[in-house]
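>>> Take this sequence and fold it.
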Amino acid sequence: MTPAINTAKKAKVDFKIHEYSHDPRADSYGQEAAEKLGVNSDQVFKTLVVLMNGKDLGVAVLPVSRQLNLKLFAKAMGVKKAAMADKKLVEKTTGYILGGVSPIGQKKTLSTVVHDTAKNFKTIFVSAGKRGLDMELAPDNLVKLTRGKFDRICE
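This next block holds a predicted model:
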């Protein structure tokens, strides 16, 4: 069990777990998940941790097929500047390793924005807290579990 799974169970949210054999040579964890799960890469969402105004952290959840637009993310969060957070800081703050960072069940609750295309799907896939383990759930349940919001954070 991961903190993400435990959090979803405790909240009594419907979800499914999907496990696959992670290849350490994979270039993109999210793209690998989409391919191995046989799902469109627009429906598999990656979790990125962003440094805002040089001090606070926030979470961007977006399709693996897209790139985060830091200006749109900053606007959605109501801050002036956004930059990708340092790997060590991400792992220390979330409690997850890169490639397995779940937006759910992080050690510290961070402000979260889910790209609005998530609403186009009945369910989406996010990391369940380790490489090779994904969680499928309704987008509204993801927002509920993260206390997040939907906004446009990619082109």
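>>> When you work out contacts or count neighbours from here on, use the C-alpha atoms and nothing else.
Will do.
>>> Give me the three-state assignment for the most centrally placed residue in the chain.
Relative to the mean C-alpha position of the chain, the nearest C-alpha, by Cα atoms, centre = their mean, is the one of Thr47, at 2.6 Å. The three-state label for Thr47, taken from DSSP: H, G, I helix; E, B strand; the rest coil, comes out as strand.
>>> Second chain to compare with the first, below:
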Amino acid sequence: MSKAKTTAATLALTKAGIKFTPYPYEYESGVDKIGVHAALAIGKPEEQVFKTLVVLADNVPVCAIIPSHKNVAMKKLAAACGAKHAQMINPHDAERITGFKVGGISPFGQKKKLRSFIDKSALDFEEIYINGGARGLLIGMRPNDALSVIATEAIDITQ
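Next up is the predicted model:
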């Protein structure tokens, strides 16, 4: 890791022995699509930059990790969780549960580790970029390394 900010996410990855590259960028609140803005800011394709969303599946919080330019398919995610219904969680609860601020939520190093699902399109790339646990920090890593840390499988969860 270079001189980028150390976060709970980067510490968790380091502890797990996962190689990653930090990509700090100038975070701008209020932009329409934060993930797409982040992709542009680091000069990477939006389909390789993944956003982490906290969703309630039958009132149980889970993470959906999907390409920045896509939307989560709630019915697909609910089915993957064995739930009947899925909906976005309110931002305050997402922050309280994960320990990260909205715009900086990472699937790594969460205060309460949530069951996570990553979109299968991640496997199409040699490297993907996921939030590093702070607003204005993405981390580049191999998709299989991300899967090994969050202990999930890659499935189709976008629309």
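>>> Ala57 of structure 2 -> structure 1?
Pairing criterion TM-score structural alignment: the partner of Ala57 of structure 2 within structure 1 is identified as Met52.
>>> before we move on, the earlier item: quick one: the closest residue to the residue nearest to the centre of structure 1 other than its chain neighbours from Ala74 of structure 1, how far?
Beyond its immediate neighbours in the sequence, the residue positioned closest to Thr47 of structure 1 (Cα to Cα, 6 or more residues apart in numbering) is Val61, lying 4.7 Å away. With distances defined as Cα to Cα, to the nearest Å, the gap from Val61 of structure 1 to Ala74 of structure 1 amounts to 14 Å.
>>> what does Ile97 of structure 1 give?
24 Å.
>>> For those two, indicate the residue with more neighbours.
Neighbours per residue (other Cα atoms under 10 Å) separate Ile97 of structure 1 from Ala74, with Ala74 holding more: 20 against 16.
>>> Could you grab the helix/strand/coil label for the more buried one?
In terms of secondary structure, Ala74 of structure 1 is helix; the call rests on three-state DSSP.
>>> State the distance from it to Lys92 of structure 1.
The span separating Ala74 of structure 1 from Lys92 of structure 1 equals 22 Å under the rule Cα to Cα.
>>> Ok, Ile124 of structure 1 next?
Taking Cα to Cα as the measure, Ile124 of structure 1 falls 26 Å from Lys92 of structure 1.
>>> quick one: which of these two has more around it?
Counting neighbours by other Cα under 10 Å for Ile124 of structure 1 and for Lys92 shows that Ile124 has the greater number, 24 against 13.
>>> Can you find the partner of that one in structure 2?
Using TM-score structural alignment, the equivalent of Ile124 of structure 1 in structure 2 is Ile128.
>>> burial of the counterpart of Arg147 of structure 1 in structure 2, as a residue count?
The criterion is TM-score structural alignment: under it, Arg147 of structure 1 has Ala151 as its aligned partner in structure 2. Here the count is done by other Cα under 10 Å, and Ala151 of structure 2 has 11 residues near it.
>>> Kindly report the same for the one 5 residues further on.
By other Cα under 10 Å, the residues close to Asp156 of structure 2 number 16.
>>> tell me the contacts of it?
Asp156 of structure 2 is in contact with 76, 119-121, counting by Cα atoms under 8 Å, 6 or more residues apart in numbering.
>>> at 7 Å what do you get?
Contacts were defined as Cα atoms under 7 Å, 6 or more residues apart in numbering; by that measure Asp156 of structure 2 touches 119-120.
>>> Spell out, range by range, the strands that occur in structure 2.
With strands called from DSSP state E, structure 2 shows them at 21-24, 49-57, 60-67, 86-88, 115-119, 128-134, 137-141, 154-155.
>>> Which of the ones you listed sits closest to Val31 of structure 2?
Nearest to Val31 of structure 2 among the strands of structure 2 is strand 49-57 (14.4 Å), distances taken as Cα to Cα.
>>> and for that closest one, what are the contacting residues?
Here strand 49-57 of structure 2 makes contact (Cα under 7 Å, 6+ apart) with 35, 39, 61-68, 78, 81, 83, 85-89, 94, 105-107, 128-131.
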